[in-house]
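1. one predicted model, sequence on top.
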Amino acid sequence: MEKTLEKNLEKLSHFITVALPVPLNQTFTYTSPRPLSKGQIVKVPFGPRTLWGIVWQTDVSFYKGAKPVIRIHPSLLLDQSFLRFLEKMAQYTLTPLGALIKMVLPEPEILEWPWGHYILKSDKNVSSEPLPFPSWVECLGKRKAFTAFKKENLTHINSPIEVPPPLEKKSLILEDFQKRAFEQFLPQAITLLQGMTGSGKTEISLEFCKTIWQHNKQVLILLPEIALCQQWLARFETYFQGHVCVWHSGLSQAQRTLMFSRILHGQESLIIGARSALALPFLRLGLIIVDEEHDPSYKQNDPPLYHARDMAVLRASYAEIPCLLLSATPSLETLWNVQEKRYQHIEIQQRYQGAQLPDIHLIDLKKEPLIKGQWVTNPLRKVLEDTLEKGQQSLLFVNRRGYGSLLLCWKCNFRGSCPNCSVWLTVHHTPCEKLICHYCGFSAPLPKTCPDCGQDKPLMIMGAGVEKIQQEVTSFLPQARLEIFSTDTLENEDTLKASLNRVKNHEVDILIGTQLLAKGHHFPLLSCIGIIEADFALSQLDIRAAERLYQVLWQVTGRAGRELIKGQAFLQTALASHPLFQSLKNHQISAFIQEEMQQRKLHHFPPYGRLASIILSGRPQEAVHAFALQLQRHLPSLPQGVEVLGPAPAPLNPLRRRFRWRFLITSPRYYPIQEWISKWIETIKKPSNIQCSIDIDPYFFF
């Protein structure tokens, strides 16, 4: 009788597996009253709660304990190439599939939204003037508005509203060298567009976008920083009226609800976003652009650990669409792929509208020593004064937020440290006097006396951040109008936009900023660049330290002289004879790149070898250390060329109150290191109080 019942149930039900947004590398079996397709979105019971998930398999054998799906989403269906990409991404990064599903699926509130479009049946008089589109966007993304519309006799329509194609506001005129670069593009290729700062790479990529749009396809533009989104949005809105949207983690739920629907239904043609935009499901994706492809911000530091540039290339490959990588200072990994003929390479060696690269001068701190308490040398002070007199703008680059890097008691050697992380607290004076940890966010009031010894004399503040440099510049140029650019002063898109407008309207004489100013910005009157500590990164224990420093310095100096005004850059350094600075001074970057490549090849470092790291974290410290030693004892035999270093305490230990130990694994370039690591980790059961993060191709070693 029971077997007969099971057979009847099997005939009446359709068994499927569903990938759910939980940190597990498995799918779960459910029943559906009708056949479903892979990629459909369903709501299912999961323990005491309900979750939305993605139908992963449809040809599934009978499973006795399978529960029925609760709801089938009426319109969402994910592209098959996108699902294959997610599967490969999970395999490559050793990330549980469920963690990636959590990236893809929006908040439950968005999926619960009654998808469709609504029209008014009322015969009441209405204004003949159309409501501006942004007002509709703001209104329709709110549940209160939806409820109000229902009360006013709104009728539901399942078919999508047809939106007219974007209108081109003005034509884009490329210079001859830009046209030649554009004509070299190959369809369905991974292409590196390398051009010096100010060469018009954005304009060329915009022309590429127009070509894709004419074929009724969508374009995804990835940016390393949210701060750059508004600038790209303004640039593209100039040529495409509407149909350009921004997607990043800073959007409100109302905005995400509306944008997610419009992107999935193909009603947005150009989508500009940060890392998270890579996980969006598109209807007709035709091109992926990765701006500033070399930027380390594309690397995700928290699980899931992945590099957005590499995953963009992977997604483009599965979708069989082109991927365009933009950079003035390409990463060595990308240049290696060019050498191996994996990527097409288009190089632009002149600036837009005949502008010239800035002259780069080295201020040797051994010959021009700083006076105590001073961070801006006398030669740089003189240049800033001259630039101000000419009515032009200057930029001072400081690679440190806040006022100072350390609070120190001269008597007992007290140092302001974070109770949650093994780092010193940064001194901030603006907007209020505080000590702040830039890793966990801990803050405390700035003490007037030493908390340890009670010494009533002022505590010493070591190092210099943007606030300190602003104070110093004000002391010798009190008439100058200064503006600080850092994540502390630019809290949101509106404040950033207001600051950029003040610069463009020449309401600012000197910009003082962190790496926010190194990327993508165009200031016509900016002619002078000053780098306060040009050698700040060379002492870091990082295989990419020199590469990153050259990229940052070249990008920052490239902000000057982008139009008719000749630019100059002044680098303060105690290592003026270093090959990196000599290459920058003589504009011979290729020589530095070749030398760096040779060193990487000699030591089998990326891109000529592979790296992977395993980070164990938890509490108490003894338990984490014990598990690390236990994992070491279960280390399998090492394949040829594979080496395991550690376990060793991580440089930041603890971090956010979690103690951390790590292994570093090196291997030959083409060895399947993921498979070997997976087998090793599976040999031992991990305690529940310890987290194990695997980072394939790590970029940070803290």
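-> That came through fine.

2. okay, CA-based contacts and neighbour counts for the rest of this
-> OK.

3. pull out the buried residues from stretch 365-379.
-> Neighbour-count burial for stretch 365-379 flags L365, W375, V376, T377 (criterion: 16 or more other C-alpha atoms under 10 Å).

4. pretty sure S475 is in a helix, no?
-> Yes: secondary structure of S475 (DSSP: H, G, I helix; E, B strand; the rest coil): part of a helix.

5. counting contacts, what elements does the host helix or strand of H156 pack onto?
-> If you go by DSSP states H and E, H156 is part of strand 154-157. Strand 154-157 is packed against strand 117-120, with contacts defined by 3 or more C-alpha pairs under 8 Å, 6 or more residues apart in numbering; DSSP states H and E.

6. included below, for side-by-side comparison, is a second structure:
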Amino acid sequence: MPRRLQSVLAYTTHDPDLVPGDFVAVPLGKREEIGCVWDEAEVVAARLPADLAFPPPKPVDPSRLRPVFRRIDAPGLPETLRCFVDWVSAYTLAPQGMVLAMAMRGWTPAPPKAVRLWRLASPGHPPKLTAARQKVLDAAAARPMSIKALAEKAGVSSAVISACIKLNLLEAAPSEPAFRDDADDVPRPPTLSASQEVIARALRDAVQKQQFEAILLEGVTGSGKTEVYLEAVQECLALKRQSLVLLPEIALSTQWISRFTRRFGFAPLVWHSSMGDGHRRRVWQHVRNGAPCVVVGARSALFLPFTDLGLVIVDEEHEPAFKQEEGVIYHGRDMAVLRARQAAVPVMLVSATPSLETLANVQAGRYRHLVLPDRHAGAALPDVRALDMRLAPPSRGQFLSPTLLSACRETLARGEQAMLFLNRRGYAPLTLCRQCGHRIECPKCTAWLVEHRAQRRMVCHHCEYAMPIPTQCPSCAATESLVPVGPGIERVTEEVQRELAGVRILVMSSDSLVSAEAARIAVTQIARQEVDLIIGTQLVAKGWHFPHLTLVGVVDADLGLNGGDLRAAERTVQLLQQVGGRAGREARPGTVLLQTYLPDHPAMKALVSQDFHHFMAQEAANRRPGFWPPFGRLAALIVSAETPESADALARALSDAAPKGEGLEVLGPAPAPLTKLRGRHRRRLLLRTRKGIAVQPLLRLWLQKLRLKSDQKIVVDIDPVSFF
């Protein structure tokens, strides 16, 4: 694996066949390391616009160069990916070595091991079968599968599969293309409505042109956006080219893959950080070999070595989850547009609640806008109502209003499903002492510890520090004085169990759905109506289709409006409209109830009126005069150090060296909202410029003026979306 070097290193070679993209073994200090041969500085400079160009390399004495040991016999990085690495590095100001490391996560010098597949053995005289073994044989009747896929499809352990192999009930199958383990025999393309077919035809035409074009596909929740853009994927496959579909959350991939497999008769390639090393190596090699395929993955899938990319799709393009906040800090949506532009292929941004940045690009004529205004199959949008908690508050010590509880009872009595949404994990966000007022905080972060009563511990959601729930106050040692303040979804679950006895509850959060398999099981239970009421965090807002769900209750609709975040109102409307969009997606009408203490807030009014575009027009009007994004440029500089004094000194030095000029302004320094994170003290500065001013050259010159001490660090976030 290449080391994450800050700069490109120079070596000498006598191998005339060595070309950019090849992997080589080189000396680095006293070690042997793997490196990638990069393009010459002039070639890299020609790829980048002038305002993103890297500083010219320092001259190197040829006599000091060490020789390359040897070339690694493995497929190299294609030019398109090297170009993408250069662009991402130049745009984000991240070292090229760090970006290259992201592109190498699935690389290996040895070919990946083939997945062994198993099929039904030739008919014989099978022994008496247990129920579990019969399930395996039923699953294996469809097509050859791996042991893991057979176990998942049959709902048994791998030990049962091994037993079937020993009993000669299963036999090894001839090699088949990998990643078709879950395939059905016959693809089932959907029947599109007239309005869907018009949009689908436009998307297919864009793929056929094989040229860059950015398209916003907007459609109300339940309008069938996925089925429509899969028509573009089908067109790309017909051209025998590669497609990339980005999803904001791993958990979403379960339902998406099932839908894809039903549609096409084979499974896509899956890529995200939770996949095992062997799987990642097979996907990397499959993509690098240029075979037609469809990859569905998280934002990191952008760095796969596509050699014949024909289409890029960003589903739920408005999602903040597409922004990577650590390491190489980049926005997956924006880099997806760049990747498509470099490959000269269309990119489709899909959302029911597009970001203001994307809408601004539509208004400027840079993106084409296609709209699905109605729900599929005649389903109606849900009725959205605000419950003024000042007029009908919950009982003392509770968090669900009588109106919401009554609506839940009526919904469940009709045999329908309900959902309660609260974007807060755990039991309570704060624990304090009634005797002395002490609040239990994280020792490493400026944050309260969140009580997770089910796990019997308190956790920091920023650094994952954890401790057992104390039995006495850490400050005054009083016993039985600690009380939870505010609700998390565990506390809401406890209240529901008390108020709606006998209701079958499923909790959906990152604490309960820890894998794609857990998400698959949860979705299956909901679809089979083995669940009456779903209680979830933001995970439930992301594109799920629950056909029997007709009521959504938002426990704290005001939660996201707190604080001074530039995008707080926009995010609240997007999140809650997406959550509400889970209700009434089929024949039965849906209802959304918003518990709020701010019914007159513009965000609440927009949700009730369901006039998303009027709200976004107001947001644009508020940001335009101050040149706030998307009408200006923004870059954040986060200073951190081991002591507050060191952080303050560096922040002051950074402020003193700040660039000056017309159309730009430096805000700060100021303590970051999370003043302490993972033991480091943090300060923030913001560089704000008018739209036409490039921020990267300003930042390069600014940072060159500083000399950092060993404990000090500056992180640059171009186009920040959060301000923690």
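-> Thanks, I have the structure now. All values derive from a computational prediction rather than experimental measurement.

7. rewinding a little: residue range for the next helix or strand after the strand holding H156 of the first structure in the second structure?
-> The first helix or strand that comes after strand 154-157 of the first structure along the chain, using DSSP H and E, is helix 176-182. Alignment of helix 176-182 of the first structure against the second structure: residues 194-200, by TM-score structural alignment.

8. any idea how far V69 of the first structure is from Q40 of the first structure?
-> Note on Q40 of the first structure: its distance to V69 of the first structure, by C-alpha to C-alpha, to the nearest Å, is 12 Å.

9. over to F85 of the first structure?
-> From F85 of the first structure to V69 of the first structure the distance is 25 Å (C-alpha to C-alpha).

10. which helix or strand contains the counterpart of T358 of the second structure in the first structure?
-> Aligning on TM-score structural alignment places T358 of the second structure opposite T334 in the first structure. When elements are assigned from DSSP H and E, T334 of the first structure belongs to helix 332-339.

11. where in the second structure does the helix or strand that that helix is followed by fall?
-> Note on helix 332-339 of the first structure: by DSSP H and E, the next helix or strand toward the C-terminus is strand 344-348. Per TM-score structural alignment, the counterpart of strand 344-348 of the first structure in the second structure is residues 368-372.

12. who touches the matching stretch?
-> 195-196, 199, 213-220, 223, 225, 362 (C-alpha atoms under 8 Å, 6 or more residues apart in numbering).

13. wait, is E490 of the second structure part of a helix?
-> Yes: assessed by three-state DSSP, E490 of the second structure belongs to a helix.

14. residues near it, how many?
-> Neighbour count for E490 of the second structure, taken as other C-alpha atoms under 10 Å: 21.

15. aligned partner of it in the first structure?
-> Per TM-score structural alignment, E490 of the second structure is aligned with E467.

16. quick check: its match touching R400?
-> No: the criterion here is C-alpha atoms under 8 Å, and E467 of the first structure misses it with R400 at 9.3 Å.

17. find the centremost residue of the second structure, please.
-> With distances taken as C-alpha atoms, centre = their mean, P248 lies nearest the centre of the second structure, 3.0 Å away.

18. just say helix, strand or coil for A603 of the second structure.
-> Per three-state DSSP, A603 of the second structure ends up helix.

19. aligned to it, what sits in the first structure?
-> A603 of the second structure maps onto L580 in the first structure, by TM-score structural alignment.

20. ok, and the closest non-adjacent residue to that match?
-> Spatial nearest neighbour of L580 of the first structure, excluding adjacent residues (C-alpha to C-alpha, 6 or more residues apart in numbering): F592 at 6.3 Å.

21. what does P74 of the first structure give?
-> W115 (8.0 Å).

22. how many residues are close by the one you found?
-> W115 of the first structure has 19 nearby residues by other C-alpha under 10 Å.

23. swap in E171 of the second structure?
-> E171 of the second structure - counted by other C-alpha under 10 Å - has 17 other residues nearby.

24. and the helix or strand hosting it, what does it pack against?
-> Per DSSP H and E, E171 of the second structure falls inside strand 170-172. Applying 3+ C-alpha pairs under 8 Å, 6+ apart, we find strand 170-172 of the second structure packed against strand 118-120.

25. follow-up on the earlier one: now do the contacts for the match of T358 of the second structure.
-> Counted by C-alpha under 8 Å, 6+ apart, T334 of the first structure has contacts L192.

26. I'm done for today, thanks for sticking with me.
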